[in-house]
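[1] What follows is a predicted structure for the sequence shown.
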Amino acid sequence: MALSREQLAMRVAQELQDGYYVNLGIGIPTLVANYIPPGMDVMLQSENGLLGMGAFPTEESLDADLINAGKQTVTMVKGASLFDSAESFAMIRGGHVDLTVLGAFEVDVEGNIASYMIPGKLIKGMGGAMDLVAGADNIIVTMTHASKHGQSKLLKQCTLPLTGKGCIKKVLTDLAFIEIKDGKFYLLERAPGVSVEEIQALTDGELVISDDVPEMTFS
C-alpha cells in the first residue's frame, strides 16, 4: 500500500539526528516538523528568515504573521530567531544546513533533480531550491514514485529543466526508500505491503535489488 503524506514525513523524520540544522521544502517536507522525535534537538530553518521553526500551530497558538517559505503559518521553538532572507541564504550557501528535504518532479540515476518547472504549466517557481541543492551535502527528496498517469519519476535521465546536477543521494517515495550511487538506484526499503516487483515496474532507471528488502517501520 502506498504511503500517505504523513507516513512519508514520519519516515523522513527518522533520518534526523540530534543537533541537526534542517531545511524543509514546500509540500510534504513541511510535515516533517510534526514528527521530530521527542527529546531530539533539531533546529528547522526556513529561507524566508526563520531558524527554530516548530510544528504547525493550533487555533489558539496561530500567529498569521509567522509563516514558513510556503506561506503556511508555523510556530517557533525556544531559542528561535528571525532575520532577513539575505542572511538566511548566506546560511544555506555557506553549507551550514545539515539536512535538506525537498520535493521534486523527477530524479535520475545520476542524482540530478528537476523540481521547479514544467513547460506550459504554471508553477510557483524556483524559490530557494537551487541554493539548497548547491549548498547542502545531505539531501533527501520525497515525492510520489510515479505521476498520476502512471509514468515513473525515477528516471534514467531527467526530462524537465534541472534544479541541480549530481546532488541527490536519497529518495523517499510513496513506494520505496532508495539510495542513488554509481549511476544506479539502490532499493533500501519498501512501503508496507508493496512488492519489489511493483517498485521495479514503476522505476525507469536501473534499480539494484538485494536478496532481502525490508519493509519500512514507523515506530
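    The structure has been received and is ready for your questions.

[2] Going by C-alpha atoms from here, please, whenever you check contacts or count neighbours.
    Noted.

[3] What is the neighbour count of the nearest residue to residue 132 once chain neighbours are set aside?
    Leaving aside its sequence neighbours, residue 132 sits nearest to residue 92 (CA to CA, 6 or more residues apart in numbering; 6.1 Å). Neighbour count of residue 92, defined by other CA atoms under 10 Å: 24.

[4] doesn't residue 92 fall inside a helix?
    Yes: applying DSSP: H, G, I helix; E, B strand; the rest coil, one finds residue 92 inside a helix.

[5] hold the first one in mind and look at this next one:
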Amino acid sequence: MNRFSREQMAARVAQDIPEGAYVNLGIGLPTKVANYLPPEREVFLHSENGLLGMGPAPAEGEEDDDLINAGKQPVTLLTGGAYFHHADSFAMMRGGHLDICVLGAFQVSATGDLANWHTGAPDAIPAVGGAMDLAIGAKQVFVMMEHQTKSGESKIVPQCAYPLTGIGCVNRIYTDLAVLDVVAGGLRVVEMAEGLSRSQLQEVTGATLFWE
C-alpha cells in the first residue's frame, strides 16, 4: 500500500499554512513542518517553552544548546524572533492568539475529539504538556499522525477509547495515507496517497469516510 513519507506529510501540512499565520508545532512529527515552510512565506512559529519566530532545524554542527523547541530539539531563531517566559507563552496559547496548532495524536474521533496525552495503560507515562491549552486555544487544530498503530489498528475511530485532550477540536487530519477534514457530516476525504483506492482507505479507517 502506497503511503506518504513523513517528509511528504510535513510538506503537505506546510502547504496549508497561510502567509502571516501564528502557528505552534507540537512534539514529534509536527516539528518537521518547520523545515518545509516556503522561505518567501512569512509564518510565525511559536514554541510553548517561550519562542516566537522559530526557524528550521540548524545545520549539523551549528546547534545551540540554549535554543531548543518544546521537544528539546535544536532550532534556529529568525530575524525579529523573541524569547519570553513560559507563562507568557501559555497566555498566548490560552488567549486565542494562535491561528493554527499542529499536534500528534494517539486517536482522533469522527467528530474531531482528540486523544494525544495518555493511552490509559497502567505503565504508560502521561504527557499533557500544553496540548490541552493548544487544542482549545488555537483557532484551527491540525493533527499529523500515522494512519494506523504499529499493530495495524486505525487511529481514526468513531469514538476515542483513550482519555481526551479536547472535544470536537480537530479541523483537519494529515496521515501517511490521506488528508481528511472533520466536518458536520463526518470525515471528508480531501486527498489520498497515490494509487490508494477508496475501498482500501476505508478498510483501514475505523470511522466512516465520505467523498464529495
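    Cool, got the structure. Please read all numbers here as calculations on a predicted model, not as lab measurements.

[6] hmm, back to that, quick one: contacts for the residue nearest to residue 132 of structure 1?
    The contact partners of residue 92 of structure 1, by CA atoms under 8 Å, 6 or more residues apart in numbering, come to 131-132, 135-136.

[7] Tell me the spacing between the residue of structure 1 most remote from its centre and residue 82 of structure 1.
    No residue in structure 1 sits farther from the centre than residue 60, which is 28.9 Å out by CA atoms, centre = their mean. Relative to residue 82 of structure 1, residue 60 of structure 1 is positioned 22 Å away (CA to CA, to the nearest Å).

[8] What's the residue nearest to residue 132 of structure 1 aligned with over in structure 2?
    Residue correspondence to structure 2 (TM-score structural alignment): residue 92 of structure 1 is matched to residue 93.

[9] Against residue 162 of structure 2, how distant is that match?
    Distance from residue 93 of structure 2 to residue 162 of structure 2, by CA to CA: 24 Å.

[10] Now do the SS call for the counterpart of residue 144 of structure 2 in structure 1.
    Residue 144 of structure 2 maps onto residue 142 in structure 1, with residues paired by TM-score structural alignment. Following three-state DSSP, the label given to residue 142 of structure 1 is strand.

[11] Give the burial count for residue 142 of structure 1, as a bare number.
    For residue 142 of structure 1, using other CA under 10 Å, the count is 25.

[12] Repeat that for residue 41 of structure 2.
    Quick note: residue 41 of structure 2 (other CA under 10 Å) scores 12 neighbours.

[13] same deal with the one 3 residues further on?
    If you count neighbours by other CA under 10 Å, residue 44 of structure 2 ends up with 20.

[14] tell me the contacts of it?
    Residue 44 of structure 2 touches 20-23, 52-54, counting by CA under 8 Å, 6+ apart.

[15] Still touching in structure 1? Go through the residues you listed.
    Among the contacts of residue 44 of structure 2, the ones still in contact in structure 1 (both residues aligned by TM-score structural alignment, their matches' CA atoms under 8 Å) are 20-23, 52-54.

[16] And residue 181 of structure 1? What does it align with in structure 2?
    Using TM-score structural alignment, residue 181 of structure 1 pairs with residue 183 in structure 2.

[17] who touches that match in this structure?
    Contacts of residue 183 of structure 2 (CA under 8 Å, 6+ apart): 111, 171.
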